[in-house]
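J.: Build me a structure from this.
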Amino acid sequence: MSGREPADPAVPLIPDAAALRAHVVVRRRDFAVDIALDVAPGDTVAVMGRSGAGKSTLLGALAGLVPLDGGEIVLDGRVLDRAPRVRTAPMHRGIVLLGQDARLFPHLSARENVAFGPRAAGVPASVARSSADEWLVRVGLPGAGDRRHAQLSGGEQQRVAVARALAAEPRVVLLDEPLVALDAVTAAEVRAMLRECLAGVTTIAVTHDAVDAAALADRLVIVERGRVTQEGPVREVLAAPATAVAAAIAGLERVEGVARRGGWESAGMRLESSDAASLTLAAEEGTPLAAVFRAADMRLGEGCPATVRRLEPTPTGVRVVTDRGTAEVSPSEATAIRVGDVVLVRVEADRVRFVAAS
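T.: Predicted structure coming up:
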């Protein structure tokens, strides 16, 4: 604790927000992670990408658990890491990492888990425990201070882990998919709690769920094979994905082609758009374009021929994956479709957007 008077439970006890600037270079067996991040004080940046893209390596380096092969990490003007000569131990960084596993101390109560960080920093036990009870209220667990690890559900354990992390007054919080092991209902509840408790805390959140990014973050960074391929405000990135990976994250189809006659064409397939920005892009004849649309907006039965590559059952129907994009159909419609079939597909102009392609 910093010696402040106890605050109202509605106001998180957090230190002044920190600015983080990092260039993380870590050589891996098959590729090098080379990622630059600049996070303004109090902002939350979401990092997304396929498994193995280097996201957890990035967080490990920021937390001091993975040594840099190049670059530097600077927190509010203080150099934490600069390869190869400067390296600050994890416990002296002011950065806390919260992962998928709550990793609570099983022999301690919820209260003592939360009080652990302040007590380790020299705060008197009574003050640390009082603060811990305040944090348990903030994360939605009033009166749970005496309960131990085995008496808490998975969602409750994550709430205690968040309280323990923030009670240590970190300058930066790193989230490594803390909701992935929770059921959908519990994840939604913990997500809302995180949004409230992390307001004003400089945060980097690695996630595979676009809902997490939209709910928690100001900016989104897409990482592929250790490199940043797109970044910007969350909704802008999700609405106009620059790569197939970004499109998959956003739940969109992205098919590359070129501008032809005011529309988009690729190997005999033609799409048009009623979107004003898309029409401007399509006016440049021959310009590489990507057509972006939702799978639910592609229809079968008329339009351009496409070959069925696979069928994927979903909770509400079947996804028909073709070489021209993916359509969603009802289970009854899917009974007549086989892999290798040639089907006709179309997407209405008001459902298509064009984005620049390289």
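
J.: Could you use CA atoms for every contact and neighbour count after this?
T.: Will do.

J.: What about the spatially closest residue to Thr186 that is not a sequence neighbour, how many residues nearby?
T.: Of all residues not flanking Thr186 in the chain, Gly155 sits nearest, at 6.0 Å (Cα to Cα, 6 or more residues apart in numbering). Using other Cα atoms under 10 Å, Gly155 has 20 neighbouring residues.

J.: Let's see this one next, to set against the first:
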Amino acid sequence: MTTSESADQDPNPLDVGEIMRLVDAALAAVGAATTTAELKQVRIDHAGDKSPLALANRAIGKLEPGQRKHAGQLVGQARGSVNAAVAARQNELNAAELEAALQTERVDVTLPVDMHPEGALHPITALINDMCDVFVAMGWEVAEGPELESEWLNFDSLNIGPDHPARGLSDTLFVEPASDHKLLRTQTSPVQMRTLLSRDLPVYIVSPGKVYRADEYDATHLPVFHQLEGLVVDKGITMGHLKGTLDHLAQAMFGEVRTRLRPHYFPFTEPSAEMDLECFVCHGDSVGNPDRPCRTCKSEGWIEWGGCGVVNPRVLKAAGIDTDVYSGFAFGMGVDRTVMFRNNAADLRDFVEGDIRFPRSLQGGAR
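T.: Modelled structure (predicted):
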């Protein structure tokens, strides 16, 4: 073989110097890789099945038996060095790329987000909280009681006789068996009697909660609705204290609004009255004026809000209270109707049908 012919042939893949050159080239390429994608290509070029070191490994089989051991050790060490360098570099690049991703994709958890629509309290719950806050600020207490109530506490103790129409099946939801004399309370007034029977005087409480009536389900009536009632029993309590308390509540709920007490009858108060609010839509201008009718007050100028009065002495005596020393007043109004007044809601059924848009629509309209 001539010198020129020898120069044209490929380098001997099993030459020690050539193997070291291949290893150096591979290590240099590994060190130069700056991404995992580049390193993947380096692995293919220098440690893959078609890389020079892989070809050198396959060429071992063509050697004489005595030469194979030394050549195998040489190529094996070379391939091991390259693979170890690739693995080490892979770990470095993975860590670097992870750190970069964490920096670029980092979320500042202190920033405000709006991932979900803002929730809202039900308008009735929110108003009960507001009304109770008015009384708590005056030093009153909030009292609660069971919705399944005894007939005596719901009627008899409040001077509502056995022949009163409210005790009929057309108004009251009794619970079987009838011999237990249990019912779903028709008012939160039983809480007042429970308080008088269990606490020392004086008493200043409000009692909010659900009540039940055998009413039709329509735009202005619900079989389940909410009341807030108040009771004061102390020495020297008069109708004037009642008027001042209700005026304060009305202003807290509706702003500057005129009120009036209209004579009425309730078994548990004497004297009794209905409290009316001046219509906050027409302010009385619709009265006798067919050209400016008002749907809110039906052109009467006033809106009925709730009942009130001086506690009937019979009610106090039923609780064992000396009526020569103590007197009191009581009042009650529908929370649902109050929400309607404050927000011009047209249909009571909207309060119970679960449309999430309804409480949100009242958030901006509440007074």
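
J.: Post the TM-score for the overlay when you can.
T.: The pair, once superposed, lands on a TM-score of 0.22 when counted by TM-score structural alignment, normalised by the length of structure 1; 129 aligned residues with a Cα RMSD of 6.7 Å.

J.: before we move on, which element is the residue nearest to Thr186 of structure 1 in?
T.: Assigned by DSSP states H and E, Gly155 of structure 1 belongs to helix 154-167.

J.: Just after that helix, pick out the following helix or strand.
T.: Helix 154-167 of structure 1 is succeeded, C-terminally, by strand 172-176 (DSSP H and E).

J.: From the contact counts, what lies against the next helix or strand after that following strand?
T.: Counting by DSSP H and E, the next helix or strand C-terminal to strand 172-176 of structure 1 is helix 184-197. Packing partners of helix 184-197 of structure 1 (3 or more Cα pairs under 8 Å, 6 or more residues apart in numbering; DSSP states H and E): helix 154-167, helix 210-216.

J.: Please, which helix or strand holds the residue nearest to Ala29 of structure 2 when sequence neighbours are not counted?
T.: Spatially, and ignoring its direct neighbours in sequence, Ala29 of structure 2 is nearest to Val42 (6.4 Å; Cα to Cα, 6+ apart). Here Val42 of structure 2 sits within helix 36-47, counting by DSSP H and E.

J.: ok, and what's touching that helix?
T.: 26, 29-30, 33, 50-54, 79, 82-83, 86, 89-90, 93-94 (Cα atoms under 8 Å, 6 or more residues apart in numbering).

J.: PyMOL command to pick out the buried ones of those residues?
T.: If you want just the buried ones from the contacts of helix 36-47 of structure 2 in PyMOL, going by 16 or more other Cα atoms under 10 Å, the selection is:
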select buried, resi 26+29+30+33+51+52+53+54+79+82+83+86+89+90+93
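
J.: By residue count, what's the longest helix in structure 2?
T.: Taking DSSP state H as the criterion, structure 2 has its longest helix at helix 65-104.

J.: Secondary structure element holding Trp135 of structure 1?
T.: Using DSSP H and E, the element containing Trp135 of structure 1 is helix 125-138.

J.: ok and that helix relative to helix 184-197, angle-wise?
T.: If you take axes from the mean of the first three to the mean of the last three Cα atoms, to 10 degrees, helix 125-138 of structure 1 sits at 120 degrees to helix 184-197.

J.: ok, back up a step: buried stuff in the helix or strand just after the longest helix of structure 2?
T.: Proceeding N to C from helix 65-104 of structure 2, the next assigned helix or strand is helix 123-136, under DSSP H and E. Across helix 123-136 of structure 2, burial judged by 16+ other Cα under 10 Å covers Pro123, Ile124, Leu127, Ile128, Met131, Cys132, Phe135.

J.: Show me what helix 123-136 of structure 2 is packed up against.
T.: Against helix 123-136 of structure 2 (3+ Cα pairs under 8 Å, 6+ apart) you get strand 141-142, strand 203-212, helix 239-254, helix 335-343.

J.: switch to 7 Å and redo it
T.: Of the remaining helices and strands, those touching helix 123-136 of structure 2 by 3 or more Cα pairs under 7 Å, 6 or more residues apart in numbering; DSSP states H and E are helix 335-343.
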